[in-house]
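1. Give me a 3D structure for the following:
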Amino acid sequence: MNTQFKTKHVEWFSAEDMYRQVHDWLSELEFVKDEHHFFEDLVKTYTLQIIDTKKFSEYQKIIDSIKHSEKRNNALIDAIKVHGNELQIMIDGINQPKEESDYKKEHRNLIVLVSEFLKDYQSLKSKLFEAVKDILKKDKQQRLLEKR
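-> This next block holds a predicted model:
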């Protein structure tokens, strides 16, 4: 519902506002890209523990979700870069109502896509960290049992 509210007001965004939003999106998605690398390293670090658990299929779904999220993130970054390069339509001083309307429509679409992606991404992060927490607990319990 909040996303719909934002999209109805895109017509009021100035070219400068859209420019800032594009750069904010790119910054956030580039950070997500770095986090994906961290997640891959995290999964590699705990591969043996993941394979050994009864929750292997659950963890495999999380790993697949990370790969899917990475692809979505890269596609969004590419789309936003293209969108940012097309901002010229809004600031060139030439009255192009159709092109400007199309640009704003695309911007509204990107608002929704980025918002949905970030929501899904936060959910994925929570699942991943919960899985790692479970693995670390089991690992700690195992080490405590071995010390006896």
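2. For the rest of this, base every contact and every neighbour count on C-alpha atoms.
-> Will do.
3. what about the closest residue in space to Ser115 that isn't next to it in sequence, distance to Ala131?
-> In space, and not counting its chain neighbours, Ser115 is closest to Thr3: 7.2 Å by Cα to Cα, 6 or more residues apart in numbering. Separation of Thr3 from Ala131 (Cα to Cα, to the nearest Å): 30 Å.
4. So which of the two has more stuff around it?
-> Neighbours were counted for Thr3 and for Ala131 using other Cα atoms under 10 Å; Ala131 has more, 17 against 13.
5. Against which helices or strands is the one helix or strand Leu118 maps to packed?
-> Using DSSP states H and E, Leu118 falls within helix 97-147. When contacts are defined as 3 or more Cα pairs under 8 Å, 6 or more residues apart in numbering; DSSP states H and E, helix 97-147 sits against helix 2-7, helix 47-52, helix 56-85, helix 88-91.
6. need the contact list for Glu99.
-> In this structure, Glu99 makes contact with Ile89, judged by Cα atoms under 8 Å, 6 or more residues apart in numbering.
7. Please generate a structure for the following sequence too, so the two can be compared:
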Amino acid sequence: MKTSTHLKYIKAHDPEGLHEDTTQTLSELAFIEDELHFLRDLITENTLELIVGKPFEESRKLAEKLSSLENKEKALLKELKQHHNNLELLLDDIEVPNEVKDYKDTHYKLMMKVINFYAEVKSVKRNIFKIIAENRKKNKEKRLL
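-> As a prediction, this is how the structure comes out:
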């Protein structure tokens, strides 16, 4: 996933730019939610092969990590939606000292969480595909012998 936010430029963003960043990130998180469901289904469909095969312990750890990512995604999505809703407070006509700075600081922290989350998802996804591909290759070799 590509995060449109350039973290070093958050301080220069106006509220409209922050809104676009947040909306884009919400969309990306919704896509990742679908992707995590796909990965869960992929593991479920290959459970027997993964249990019988040598990488059972590694597969179990990946399934646990996937569950953890699903929980993180839900929490991050909730936090980001709240942040998105708080943008309305930033745009109201009431002047609050440091309101924009505080919002941008929160925005920066959330974008860092999102980037770290994307990295975790990418790593787990890569490992799941690697294990399944190796397992299928071994099964294919056994059938050919």
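8. Quick one: residues contacting the residue nearest to Ser115 of structure 1.
-> By Cα under 8 Å, 6+ apart, Thr3 of structure 1 lies in contact with 111-112, 115.
9. Which of the residues you listed ranks first by neighbour count?
-> When neighbours are counted by other Cα under 10 Å, Ile111 leads the contacts of Thr3 of structure 1 with 20 neighbours.
10. Surely that residue touches His9?
-> No: taking contacts as Cα atoms under 8 Å, Ile111 of structure 1 lies outside contact range of His9: 11.1 Å.
11. Contact partners for Leu90 of structure 2?
-> Neighbouring residues of Leu90 of structure 2 by Cα under 8 Å, 6+ apart: 15, 99-100, 103.
12. Return the member of these nearest to His37 of structure 2.
-> Tyr103 (31.9 Å; Cα to Cα).
13. nearest to His36 of structure 1, of the helices and strands packed on helix 97-147 of structure 1?
-> So among those, helix 56-85 is nearest, using Cα to Cα, at 6.6 Å.
14. re the thing from before, out of the contacts of Thr3 of structure 1, which comes closest to Ile135 of structure 1?
-> Ser115 (30.5 Å).
15. what's the distance between that closest one and Ile80 of structure 1?
-> Distance, Ser115 of structure 1 to Ile80 of structure 1, using Cα to Cα: 13 Å.
16. And the residue nearest to Ser115 of structure 1, what's its match in structure 2?
-> Using TM-score structural alignment, Thr3 of structure 1 lacks an equivalent in structure 2.
17. ok so, going back, indicate which one of the helices and strands packed on helix 97-147 of structure 1 is closest to Gln21 of structure 1.
-> Of those, the one closest to Gln21 of structure 1 (Cα to Cα) turns out to be helix 56-85, at 9.5 Å.
18. Show me what that closest one is packed against.
-> Helix 56-85 of structure 1 packs on helix 15-45, helix 97-147, going by 3+ Cα pairs under 8 Å, 6+ apart.
19. ok, 6 Å please
-> Contact here means 3 or more Cα pairs under 6 Å, 6 or more residues apart in numbering; DSSP states H and E; on that basis helix 56-85 of structure 1 packs against no helix or strand.
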